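Student: Give me coordinates for this.
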Amino acid sequence: MTKPILPGEVAAAVVDPVAYGEWDGLHQQLAWARVNAPLAVAENPDHDPFWLVTRHADIMAISRDPQRFANGIRPTVLTNRDGEALARAATPNNDGHLIRSLVQMDAPDHMKYRLLTQSWFMPKNLKIVEDRVRHLARATVDAMLADDGGETDFARDVAAHYPLRVIMDILGVPPEDEPRMLMLTQQLFGSTDPELNRNKVEITSAEQAIAMLHYVIADFENYFRELTADRRSNPREDIATVIANAMVGGEQIPDRELAGYYMIVATAGHDTTSASTAGAIMELAKNPALFERFRSAESDKAGLIEEAIRWTTPVQHFMRSAKEDVEIGGQTVRAGDWLMLNYVSANRDEEIFADPFAFDPDREKNQQLAFGFGAHVCLGQHLARMEMRILMEELLPRLKSLELAGEPARVESVFVGGLKRLPIRFEAA
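Tutor: Predicted coordinates for the structure are as follows:
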């Protein structure tokens, strides 16, 4: 059977950071693909061909089948041909993973490492830190409302800092190091955005991109090497102590996996929540009726939060590699094929979401896939929901009005996206 090939404009859009920053045009291309070529091959000059998976059902099927769709064989984030070759040359065993975290692991390693911290992020244990999270949320709101001008860039000055403070508190990073963690996270996830990457330049070559990422990762590794030494000598009640002293197979975690563990908790633990939080506030600022409804202290915020997560879809894709020939979505995927699970598309799938391009907190069953699904579902999903709920409970009742004060702007990134600017105008209640 001949593989279906995507039109050039669709294939180009899904690998273009600028398209994800502009957002609307990307959605038009993905909507076309869902109807006309829901599982088809994207061919671009600088990338190896890959299957673009656009439908919710197909992404679910692949995600629940880690035995046949692997994370560790090729990069788990879209990488161009030259970038992958450079990464393979620079990594142990030529595996091409500049970072080896839970995201890059398959069985049996994945579950062994996941279980080291999984209990920390379960709802029952999160109740222990809820008061600390509320204290941080209240301090965040106090700082925002202390501005007599009544205007702020919510994405930059509020949403970027609150989840950062929460995860750093749980991880065990002191407050004075939070700016460094924020900067390094933005440099890592925003490496293709000239406003956010390390050198504040447009990326023009794989060599340039890999070199910048190497420096960012080295900074992370150096920081967490010192933190590990401290927690092995002075253990505390934090996740850093768990990671630093964890044993896998009767031995301490190797340095590479140790650094990867810290990085996935430190970065994914706040950047994605920041994006969803800003997305919720943007929609409330656009819709006075929704704002009035949710500013009530009695209003249930669960639907608002789940819809904001779907609407924003901070983690925009992950890649998988087929380990054997598989029939899926009416197509034959061959062993060795590379696939992009496009969560942006899945979260606008007309087969799953009624009126998917409307922001609707009243969806009866919101089956958003922004946290992934299956064995690799986001470890921190319950923490993210709790953080967002508590911030909305603390912030919205203290506002009398909320509106946009300028044009929002999204990060130019194929991997992790969201708002990098959200100017708002508000009046305290």
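Student: Every contact and neighbour count from this point should use C-alpha atoms.
Tutor: Will do.
Student: can you pull out the strands in the stretch 101-250 of the chain?
Tutor: Listed in chain order, the strands found in the stretch 101-250 of the chain under DSSP state E, counting those that start in this stretch are 151-153, 247-248.
Student: Looking at the ones you listed, which is nearest to residue 269?
Tutor: strand 151-153 (21.4 Å; C-alpha to C-alpha).
Student: what about the nearest residue to residue 69 once chain neighbours are set aside, distance to residue 338?
Tutor: Nearest residue to residue 69 in three dimensions, chain neighbours excluded: residue 322, at 4.6 Å (C-alpha to C-alpha, 6 or more residues apart in numbering). Counting by C-alpha to C-alpha, to the nearest Å, the separation of residue 322 from residue 338 is 7 Å.
Student: I'd like the structure of this one too, to check against the first:
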Amino acid sequence: MRDLADPGLFEAGGQYEAWRWWREHDPVHRHERGFWSVTRYADVDRVLRDHPSFAGERGTSPGHADPAAGREPAATGPTGPDRARAALRKVMGMRPAGSYEPSLIAAITGLLAPGLDEQSFDLAAAVRGLPLALAGPLLGLPRADWPYLSGLAMAAGAEDDPGHRIGDAAPGTPRRAHRELSAYFLPLVRERARTPGEDLVSLMVSDAGGRMDPETAVAGCRDLLLGASVTLPDAASSTVYELARTGSYRAWADRPDLLRTGVEEALRWASPGSHFMRHTTRPVRLSGVDVPAGEPVVAWIGSANRDAAVFPDPDAFDPERTPNRHLAFGDEPYHCAGSHLARLTLRLFFATLFATFADVAVAAEPVRVRSTFLTGFKELIISGTPRRGR
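Tutor: Sure, this is the predicted structure:
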């Protein structure tokens, strides 16, 4: 089974073999659902970079109506949303990333605490707390609201998984999740405009931050939360599973000098957010295949990041891998505005994990998310060996 539009393929972990087959045999092909599927690194990179030929304003997700179409900064091209992305980058650069470290370390320590009694615990459930550990203090969100927001963020990206749906039908889940997130953030933005605090939302609506209009600020808040919710849990859980499965945890845990290169490898390996969709604005040729204008093109980032033409031994996790020009955060002009904070969070997560546990083991058969977009786990039961002296 090689149908890349089938969430069951991803739920079974079969996407890697399917991507390999498509890269080797038919790297650019038209799916029966009406979109073009692109699997090689060079082609995926072009789809993400070449905005004049590939536009994102008409939606970024195949098979479902995309509520981010023309709205979310991370999902569209250099038009209005791109100006929002530039404003968001400016605001995020107004404070040093290191200022967030103490709260992140404290939150990560708390997420890993259930494993300190040498009992098994659900790492997948624990790392679902990472996005709000970052976005909560960053945006000044009340801690009591974190579980609600976390649920909406998962629903926005995993509508095919019954455990994350809102209501009974999959197609309406992302739209409803986006609508509820907007309804949550709009009063918050207006409140910060009246009574500024020390958070990023207050900067967004301040003179120093360019005084974003409410709609742009709300889109920025959604973009940050959803980006963190896609990247952080999946990169963490997928990597820990691979380290435990292959018995290579200690090899990286005992090498703190490899933390930065290892995090880049975790992003390549997991490729959270496995695809983006663009629409051709003119006829283009990819790997010798002519694609007409006006066609949806799905760029499989997860496949590009396993392309042996770019990454030697691509199915091996190598924390020393360099160079490592993965596409986990997309590419310009679509590069994730919060990528530096995601990298910081993952470095702190793995540093804290390695300082907490000398080794980890998988304690039960894991359960993957049923989604063609998200690549992580719904349940990953692990047991850890606490380091002496903790």
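Student: still on that earlier bit, tell me the most buried of the strands of the stretch 101-250 of the first structure?
Tutor: When you average the neighbours per residue for each of the strands of the stretch 101-250 of the first structure (mean count of other C-alpha atoms under 10 Å), strand 151-153 leads with a mean of 19.
Student: That one vs the second structure - mean distance after superposition?
Tutor: When the second structure is overlaid, strand 151-153 of the first structure sits 0.7 Å from its aligned residues on average, using mean C-alpha distance after the TM-score superposition for the first structure.
Student: what do you get for stretch 128-137 of the first structure?
Tutor: Stretch 128-137 of the first structure versus its aligned partner: 2.8 Å mean (mean C-alpha distance after the TM-score superposition for the first structure).
Student: List the buried residues for that stretch?
Tutor: The neighbour-count criterion (16 or more other C-alpha atoms under 10 Å) identifies 133, 134, 136, 137 as the buried residues of stretch 128-137 of the first structure.
Student: between residue 322 and residue 338 of the first structure, who's got more neighbours?
Tutor: Neighbour comparison, residue 322 of the first structure and residue 338: the larger count goes to residue 338, with 26 against 21 (by other C-alpha atoms under 10 Å).
Student: Aligned to that one, what sits in the second structure?
Tutor: When the structures are aligned by TM-score structural alignment, the residue of the second structure matched to residue 338 of the first structure is residue 296.
Student: same check, this time on residue 402 of the first structure
Tutor: Aligned counterpart of residue 402 of the first structure in the second structure: residue 360 (TM-score structural alignment).
Student: name the element its match belongs to?
Tutor: Under the criterion of DSSP states H and E, residue 360 of the second structure resides in strand 357-362.
Student: thinking again about what came up before, closest one to residue 216 of the first structure among the strands of the stretch 101-250 of the first structure?
Tutor: Go through the strands of the stretch 101-250 of the first structure one by one with C-alpha to C-alpha and the one that ends up closest to residue 216 of the first structure is strand 151-153, at 25.8 Å.
Student: The second structure: matching residues for that closest one?
Tutor: Strand 151-153 of the first structure covers residues 120-122 of the second structure once aligned (TM-score structural alignment).
Student: Name the residues that touch that stretch?
Tutor: With C-alpha atoms under 8 Å, 6 or more residues apart in numbering as the contact definition, stretch 120-122 of the second structure has outside contacts at 114, 115, 363, 379, 380, 381, 382, 383, 384.
Student: from memory the second one sits against residue 384, does it?
Tutor: Read that as residue 115 of the second structure. Yes. Judged on C-alpha atoms under 8 Å, residue 115 of the second structure makes contact with residue 384 at a distance of 6.1 Å.
Student: Give me the more crowded residue out of these two.
Tutor: Neighbour comparison, residue 115 of the second structure and residue 384: the larger count goes to residue 384, with 24 against 20 (by other C-alpha under 10 Å).
Student: Quick one: classify the more buried one as helix, strand or coil.
Tutor: What DSSP: H, G, I helix; E, B strand; the rest coil gives for residue 384 of the second structure is strand.
Student: Excluding sequence neighbours, find me the nearest residue to it.
Tutor: When the adjacent residues along the chain are set aside, residue 384 of the second structure lies closest to residue 360, with 4.3 Å between them (C-alpha to C-alpha, 6+ apart).
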